[in-house]
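Asks: Just need the structure, nothing else, for what follows:
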Amino acid sequence: MQRFFGSLALILSITLSITSFGKGKILALGDSLTFGYEVEEEHTWPKLLEKKLGVPIINGGTAGATSAFGLPTLRFHLKRYTPDLVIYALGANDGLRGLDPKVTQKNIEEAVKLCQEKGIKLVLLGMKAPPNYGKTFPANFEAIYPTVAKKYDIPLMPFMLENVAGQKKLNQPDGIHPNAEGYKIIAENIYKVVTKHYDPTKHSKPEAGNKELQTRPK
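Replies: The predicted structure follows:
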């Protein structure tokens, strides 16, 4: 476990040396679905949402990340700036790997509690497990998100990939990661949820040409 967190810290420190995160107002915390696997940065949902809101968004997506990355990654970012909002989009890889839903829920709750302790708003994006795990596991896994949302009274988008998952024309050949067209739908869906609980007019807009606010970790 110590080696895991040590490796994570090393990866994050290298990332920081390559890319300056600037003063983002929103942190998008997730995995490859957030990072934007095999798509240009301008087509990722954080960048599309940033344009729609007019508010800087830091792309905190890490390929392969599970909910276990949530708390340490969040702590890392919060040492460098304080976002007004965190959009939590982790858990998809937990479902794909069949990880214990109780552990996944605990990981998510720890990140939620940290945000609430610091007075940071959080929007939770729900995930679904693949059907090949039978009935019990998917049901237990998918119950995590509404359970956490209700327990901590936070906004929930029931399924991050709503109207995109399973749609061949909206996904890459692997059938898992959205393409540019799929990300347009995801960004629009997230926008509808976020704007119910977050007023972008009260927060600063990105500065034109500011590369610090226009990059994601490489």
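
Asks: rest of the way, CA atoms for contacts and neighbours
Replies: Noted.

Asks: Next, the buried residues of stretch 158-175.
Replies: 158-161, 164-165, 170-172 (16 or more other C-alpha atoms under 10 Å).

Asks: can I assume Leu122 sits in a strand?
Replies: Yes - assessed by DSSP: H, G, I helix; E, B strand; the rest coil, Leu122 belongs to a strand.

Asks: Surely it and Ala89 touch.
Replies: No - counting by C-alpha atoms under 8 Å, Leu122 does not reach Ala89; the two are 10.5 Å apart.

Asks: got a list of what Ala180 touches?
Replies: Going by C-alpha atoms under 8 Å, 6 or more residues apart in numbering, Ala180 touches 39, 43-44, 170.

Asks: what's the answer for Gly126, then?
Replies: Taking C-alpha under 8 Å, 6+ apart, one finds 89, 142, 145-146, 156-160 in contact with Gly126.

Asks: Repeat that for Gly30.
Replies: 60-62, 65, 70, 88-90 are the contacts of Gly30 under C-alpha under 8 Å, 6+ apart.

Asks: let's see it at 6 Å
Replies: Taking C-alpha atoms under 6 Å, 6 or more residues apart in numbering, we find Gly30 in contact with 61, 89-90.

Asks: Quickly note the distance from the residue nearest to Pro158 when sequence neighbours are not counted to Tyr145.
Replies: Spatial nearest neighbour of Pro158, excluding adjacent residues (C-alpha to C-alpha, 6 or more residues apart in numbering): Gly126 at 4.7 Å. For Gly126, the distance to Tyr145 (C-alpha to C-alpha, to the nearest Å) stands at 5 Å.

Asks: For the comparison step, fold the sequence that follows:
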Amino acid sequence: MKRTAYRRDFILSVAAGTLVGLCPLPTLAQGKAAQVILVLGDSMSAEYGLARGTGWVALLEKRLAQQKIPATVVNASVSGDTTAGGRSRLGALLAQHKPAVVVIELGGNDALRGLPLQSTEDNLAWMTQAAQDAGARVLLVGMQVPPNYGASYTQRFAAAFETVARQRKAALVPFLLKGIADGPDPTAMFQSDRIHPRAEAHPRMLDNVWPELKKLLR
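Replies: The predicted structure follows:
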């Protein structure tokens, strides 16, 4: 009886080892655990007005899977959020998810609300530094405002992202809506509010983000 039990246990042990070889556990053992990408954004990243799964962040998850890149995405975007709101939420998110990469897509609502540009820049800098101090690589995703805000404001707003990226040595996408908001018909790819892109625009938004983001994925 003991020999039979031993043989049965041995067979089960071998079978279990074979099954483990088919699952992701060896990958974890080899130090290739999926890295976490934290997206901290506003309605541009929160699928505002869209069917779930059609926004650029959801498309990013699919691209990572297609290219067999071991990474998972945490979308912590909130419609209407400002840089101050992101700043207040970031610490808890860093502690909870321990991301390898943090994508900061905030600032557009600061401009819509007429908030001081210096506050926007300071908040972006603080979030970038906090993420870096937590061991994450940072990608700033810039936004631009329409010319009716005035040439000076438009230039200074865009420069805020560039300044923070340069000073903090972070990666930068200058304009999330490049090829969408600056096309021959700027309204064609937007919802009726003329602020939020339609689903058809989100693959282009991902293409704008992807080249810089991919460089940060190790």
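
Asks: ok, back up a step: take the contacts of Ala180 of the first structure and map them onto the second structure. Which survive?
Replies: Retained in the second structure: 39, 43-44, out of these (criterion both residues aligned by TM-score structural alignment, their matches' C-alpha atoms under 8 Å).

Asks: Sitting in strands, which of the residues you listed do you find?
Replies: Applying DSSP state E to these, no entry is found in strands.

Asks: Am I right that Asp81 of the second structure sits in a helix?
Replies: No - using three-state DSSP, the assignment for Asp81 of the second structure is coil, not a helix.

Asks: Looking for the alignment partner of it in the first structure.
Replies: By TM-score structural alignment, Asp81 of the second structure lines up with Ala65 in the first structure.

Asks: quick one, longest strand in the second structure?
Replies: strand 35-41.

Asks: Can you select the buried ones among the kept ones among the contacts of Ala180 of the first structure for me in ChimeraX?
Replies: Listed next is the ChimeraX selection for buried residues among these, using 16+ other C-alpha under 10 Å:
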select :43,44
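
Asks: Aligned to Tyr153 of the second structure, what sits in the first structure?
Replies: Aligning on TM-score structural alignment places Tyr153 of the second structure opposite Phe137 in the first structure.

Asks: The first structure: strands as residue ranges?
Replies: Counting by DSSP E, the strands of the first structure are 26-30, 57-61, 85-89, 121-125, 156-157.

Asks: and the first one, how far from the chain's centre?
Replies: Taking the mean of its C-alpha atoms, strand 26-30 of the first structure sits 5 Å from the chain's own mean (C-alpha atoms, centre = their mean, to the nearest Å).

Asks: same question, the fourth one
Replies: Relative to the mean C-alpha coordinate of its chain, strand 121-125 of the first structure is positioned 9 Å out (C-alpha atoms, centre = their mean).

Asks: compared with the second structure, how much does it deviate?
Replies: Here the mean offset of strand 121-125 of the first structure against the second structure after fitting is 0.5 Å, by mean C-alpha distance after the TM-score superposition for the first structure.

Asks: about what we covered before: now tabulate the contacts of Gly126 of the first structure in CSV and tack on distance to Ile11 of the first structure.
Replies: Shown next, in CSV, are those (distance: C-alpha to C-alpha, whole Å):
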residue, distance to Ile11 of the first structure
Ala89, 20
Glu142, 30
Tyr145, 28
Pro146, 32
Leu156, 30
Met157, 30
Pro158, 31
Phe159, 29
Met160, 26
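
Asks: What residues of stretch 76-91 of the first structure count as buried?
Replies: For stretch 76-91 of the first structure, the neighbour count (16+ other C-alpha under 10 Å) marks 77, 82-91 as buried.
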